[in-house]
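Peer 1: structure, please.
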Amino acid sequence: MIDEIFRAEWGRVVASLVGFCRDVDVAEEAAQEAFALAAQRWGRDGTPAEPRAWLVAVGRNKALDRLRRERRLAEKLQLLPPPTETVMPATAIPDERLELIFLCCHPALAPQARVALTLRAVGGLSTAEIARAFLVPEETMKRRLTRARTKIKAAGIPFAVPGEDLLPARLGTVLSVLYLIFNQGYGDQRVDLAAEAIHLARMLAQLMPGEPEVSALLALMLLHDARRDARTRDGELVLLADQDRSRWNAAQIEEGRALLRGTDGPYAVQAAIAALQTEEPIRWAAVADLYARLGELTGSAVVELNRAVAVAETAGPRAALAIVDAVAPALDGYRYLHSTRAELLRRIGDPDGACRAYRRALELTTTEPERRFLERRIAHL
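Peer 2: As a prediction, this is how the structure comes out:
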């Protein structure tokens, strides 16, 4: 029960506490202490009627305790609203978690630091999970988060929702955060995180209807999420070519396609690729062309890896393997580099090389369905 409440309420609790104490670090620590206390008491006394209100109230007390310990209570109390007031000021933003994302995406912070901070605060992701999303060691990410929090305090960055005229300047980072939260939920089967990202993207689309990349990101999420139920069968991973299309969510696919507006931004191109992948048969040459365009827009090694998958279907595995080998130095810690390379080696008749690559992917995977899939591939070879 407490795990489900953590997943559902973490972002809202942290957002409320940030509005109260104007400090992400204090808010996160207070939220953690509140959830820890809930785990102890609720099992004994039962879950309260309003779990979020209980957690916020306890979190406020914990935050005040820390401020007292740091001997800054008098200074901080001048900034705190009375307990009877709304914890965040009234804004045009319709969800407090979306408010928190815009709060953390201050332009004074490095782009990756903004994304990492909000993944932690809104998504409740651990430092290790955020590090995997950025393809960096956990210690590296820990240092980045520490530096970002230090800069917030040293520079006196205000915890205030930006005016509507300033929202577009932070939009790119906000979209990155939502997409990474979705990917964490989709890749690791965290349905709650993926659903939260879709919900927040819907809110953002209502808030900024004139921004085509917002609609494109929502389309991308819907098109991917529509295939969720078919990605596994009896707990085992099912590849796209083998998925039962009757298990795809046709309404989400239709909605996602309707949101495509023919724009040429990165999320629009990715959404167009996702739409092509729902067709039967898939037009792999068109997919490869779109990945080439996306590579021009992003310069991403991961995009090149995905292009290789499409090239394998049109020009064969050897042509695709050349692309994969070119990006391999930049993606050695990325499990899908090794699983893709293994599949291509298997297809060109190099079982030993394929086994080595599958084993490397197995070392890096974080989900049980993927683990079992890779083990079956190795056993077959």
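
Peer 1: use CA for all of it now, contacts and neighbours both
Peer 2: Noted.

Peer 1: what's near enough to touch Arg170?
Peer 2: With contacts defined as Cα atoms under 8 Å, 6 or more residues apart in numbering, Arg170 is in contact with 102, 105-107.

Peer 1: quick one: it from Cys21, how far?
Peer 2: Per Cα to Cα, to the nearest Å, Arg170 is found 23 Å from Cys21.

Peer 1: now do the helices in the stretch 251-381 of the chain.
Peer 2: 266-276, 284-298, 301-314, 317-327, 335-347, 351-364, 368-380 (DSSP state H, counting those that start in this stretch).

Peer 1: actually the stretch 51-200 of the chain, not the one I typed
Peer 2: 51-69, 73-77, 96-104, 111-123, 127-134, 138-155, 167-187, 191-207.

Peer 1: select, out of these, the one closest to Val311.
Peer 2: helix 167-187 (23.0 Å; Cα to Cα).

Peer 1: list the buried residues for the closest one?
Peer 2: 167, 170-171, 173-186 (16 or more other Cα atoms under 10 Å).

Peer 1: repeat that for stretch 205-223.
Peer 2: So, applying 16+ other Cα under 10 Å, buried residues of stretch 205-223: 205, 207-208, 212-223.

Peer 1: and which of those residues is nearest Gln252?
Peer 2: Out of the buried residues of stretch 205-223, the member with the shortest distance to Gln252 (by Cα to Cα) is Leu222, at 5.6 Å.

Peer 1: and that closest one, what does it touch?
Peer 2: So Leu222 contacts 198, 252-253, 255-256 (Cα under 8 Å, 6+ apart).

Peer 1: run the last query once more with 10 Å
Peer 2: Listed by Cα atoms under 10 Å, 6 or more residues apart in numbering, the contact set of Leu222 reads 194-195, 198, 216, 249, 251-257, 259, 271, 274-275.

Peer 1: likewise for Gly43?
Peer 2: By Cα under 10 Å, 6+ apart, the neighbours of Gly43 are 1-2.

Peer 1: now Asp325
Peer 2: Counting by Cα under 10 Å, 6+ apart, Asp325 has contacts 305, 331, 337, 341.

Peer 1: please provide the structure for the following sequence as well, for comparison with the first:
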Amino acid sequence: MTGPTAEQAIARAHHEEWARLVAGLARRFGDLDLAEDAAAEAYVAAVERWPRDGVPPNPGAWLTTTATRKAIDRLRRESHRDGKHQAAQMLSDDTPVEPTGPVEDERLRLVFICCHPALAIEARVALTLRLLGGLTVAEIAHAFLVPETTMARRITRAKAKIKAAHVPYRMPSATDIPERLAGVLAVIYLIFNEGYLATAGDDPLRADLTDEAIRLGRLLRTLLPDEGEVTGLLALMLLSDARRTARVSHAGELVTLDEQDRGAWDQTLISEGHALVRERIAAVAAGGEPPGRYQLLAAINAVHTDAPSARDIDWSQIVALYDRLIGVDPSPIVRLNRAIAVAELDGPDMSLAEIERLHETLDGYHAYHAARADLLRRVGRSDESRTAYDRAIQLAGNPAERAYLARRRDQLAW
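Peer 2: Model (predicted):
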């Protein structure tokens, strides 16, 4: 049996090693730009050398050594950075740096470092998605519903602010964790969402990202077992990821929740997710803090995954949970999802009226136009539905989602 080609090995190494590589370089050299650039240069070197010389036995170690050398070479060329040059020389023997503090995982430490309170929450999330998730600026901009140029400036300013503030590249202390937790949770969830339904590229799902987000979620729960939102986020990701194999058809088309084969869902993940949701319900009932955003989203997913079939879903309970969620997070996307649930409970007319009120805010969001197209189809307004489907297809970056939307559009009566 032949091994992977050089191209396949490089792609796999990028998926598996990018975050660890950037995190290690950032800790070693104390410079986010240098870490990212040196990691990128190491992958360029792999593209040039692995097809010619063969894939190394340990691709991760090869990339780490190459990236470290690239970083040191760059520092040597920049004579005005003598202090960092000396630091790089001291670390060039690859002597491991002993971990200290409450967070021992390299990648999770990077998340906490980038989620420094000196940065605005949007900047914390965007920067970590770039460095840890390896997402492009375009992918991150899509997640935030902002132009790509705006996101590029945001990330650049965040790096500059960290450098100017001399933020230490150390593991956070126990007292640092609570003030950074909101940003860390947001980062992990956005990494998960990019894997759950990729915004661009040929692969509709990116299991490497969903797996990494769940891994980080498990580590975070070990670190903070009594933090309700940490447990809620892990439950939410498990219940969502349990449906992975049923979400794309053999033809490469997205399969919506109501059409999925529930027998293909991962029952082990569902059982674990349900247990975590029940744990949080019991904690709240015993006088704990009211549920936050991730706990409520997990509860909504628990209702979906508890029903034996789509027609058995308790939509009244889901709408009630969305009502509570709006009290915590009154964002347009939450209101959109609530309106979609209302359509199942009270019919498409009432839901359509709610969705129309979100037009100005969500006009650049493909899911808004997809939901509106479906509701217009259900009330018999085919021409308007077709226009909405066209707009959704234009905005959607995921190939499986575009295929699904195109089929639904083409089924409309003329």
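
Peer 1: follow-up on the earlier one: would you turn the helices of the stretch 251-381 of the first structure into TSV with distance to Glu33 of the first structure?
Peer 2: Output for the helices of the stretch 251-381 of the first structure, formatted as TSV (distance: least, Cα to Cα, whole Å):
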stretch	distance to Glu33 of the first structure
helix 266-276	37
helix 284-298	40
helix 301-314	38
helix 317-327	43
helix 335-347	34
helix 351-364	31
helix 368-380	30
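
Peer 1: those helices: which one's closest to Ala230 of the first structure?
Peer 2: Here helix 368-380 is closest among the helices of the stretch 251-381 of the first structure (Cα to Cα), at 12.8 Å.

Peer 1: where does that closest one end up in the second structure?
Peer 2: Aligned using TM-score structural alignment, helix 368-380 of the first structure spans residues 399-411 in the second structure.

Peer 1: hang on, the earlier thing: reformat the helices of the stretch 51-200 of the first structure as a markdown table; add distance to Trp284 of the first structure.
Peer 2: Shown next, in a markdown table, are these (distance: least, Cα to Cα, whole Å):
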| stretch | distance to Trp284 of the first structure |
| --- | --- |
| helix 51-69 | 47 |
| helix 73-77 | 58 |
| helix 96-104 | 36 |
| helix 111-123 | 32 |
| helix 127-134 | 27 |
| helix 138-155 | 36 |
| helix 167-187 | 23 |
| helix 191-207 | 27 |
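
Peer 1: closest to Arg360 of the first structure out of those helices?
Peer 2: Nearest to Arg360 of the first structure, of the helices of the stretch 51-200 of the first structure and by Cα to Cα, is helix 127-134 at 15.4 Å.

Peer 1: so how much does the closest one differ from the second structure once superposed?
Peer 2: On superposition with the second structure, the mean distance recorded for helix 127-134 of the first structure (mean Cα distance after the TM-score superposition for the first structure) is 0.5 Å.

Peer 1: which helices and strands sit right next to that helix?
Peer 2: Under the contact criterion of 3 or more Cα pairs under 10 Å, 6 or more residues apart in numbering; DSSP states H and E, helix 127-134 of the first structure touches helix 111-123, helix 138-155, helix 167-187.

Peer 1: try 8 Å this time
Peer 2: Judged by 3 or more Cα pairs under 8 Å, 6 or more residues apart in numbering; DSSP states H and E, helix 127-134 of the first structure is in contact with helix 111-123, helix 138-155.

Peer 1: of those, which is nearest Ile130 of the first structure?
Peer 2: When those are compared (using Cα to Cα), the closest one is helix 111-123, at 6.5 Å.

Peer 1: show me what that closest one is packed up against.
Peer 2: Packing partners of helix 111-123 of the first structure (3+ Cα pairs under 8 Å, 6+ apart): helix 2-21, helix 96-104, helix 127-134, helix 138-155, helix 167-187.

Peer 1: ok, and the most crowded of the contacts of Arg170 of the first structure?
Peer 2: Cys105 (27 neighbours; other Cα atoms under 10 Å).

Peer 1: these two touch, right, that residue and Val115?
Peer 2: Yes. Counting by Cα atoms under 8 Å, Cys105 of the first structure touches Val115, with 7.3 Å between them.

Peer 1: what do the two both touch?
Peer 2: 173-174.

Peer 1: I'd like the contacts of Asp325 of the first structure laid out as CSV, including neighbour count.
Peer 2: Output for the contacts of Asp325 of the first structure, formatted as CSV (neighbours: other Cα atoms under 10 Å):
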residue, neighbour count
Leu305, 26
Leu331, 17
Leu337, 24
Arg341, 28
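
Peer 1: show me which pair in those residues is furthest apart.
Peer 2: The widest separation within these (Cα to Cα) is 11.6 Å, between Leu331 and Arg341.

Peer 1: before we move on, the earlier item: would you turn the helices and strands packed on helix 111-123 of the first structure into CSV with distance to Arg68 of the first structure?
Peer 2: Formatted as CSV, those follow (distance: least, Cα to Cα, whole Å):
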stretch, distance to Arg68 of the first structure
helix 2-21, 12
helix 96-104, 25
helix 127-134, 27
helix 138-155, 17
helix 167-187, 33
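
Peer 1: deepest-packed of these, please.
Peer 2: helix 96-104 (a mean of 24; mean count of other Cα atoms under 10 Å).

Peer 1: how much space between Arg360 of the first structure and Val238 of the first structure?
Peer 2: Taking Cα to Cα as the measure, Arg360 of the first structure falls 20 Å from Val238 of the first structure.

Peer 1: neighbour count for the two, which is higher?
Peer 2: More crowded of Arg360 of the first structure and Val238, by other Cα under 10 Å: Arg360, with 21 against 17.

Peer 1: wait, doesn't the more buried one sit right on Thr340?
Peer 2: No. Contact status for Arg360 of the first structure versus Thr340: not in contact, 11.2 Å apart, counting by Cα under 8 Å.

Peer 1: what does stretch 52-67 of the second structure correspond to over in the first structure?
Peer 2: Residues 44-59 of the first structure are where stretch 52-67 of the second structure lands when matched by TM-score structural alignment.

Peer 1: what about that stretch, how long is it end to end?
Peer 2: 20 Å.

Peer 1: and it, how far out from the chain middle?
Peer 2: 27 Å (Cα atoms, centre = their mean, to the nearest Å).

Peer 1: ok, residues contacting it?
Peer 2: 5, 9, 12-13, 16-17, 27, 30-31, 33-35, 38, 42.

Peer 1: looking at those residues, spot the one nearest Glu375 of the first structure.
Peer 2: Ile5 (33.8 Å).

Peer 1: what's the match for that closest one in the second structure?
Peer 2: Match for Ile5 of the first structure (TM-score structural alignment): Ala13.
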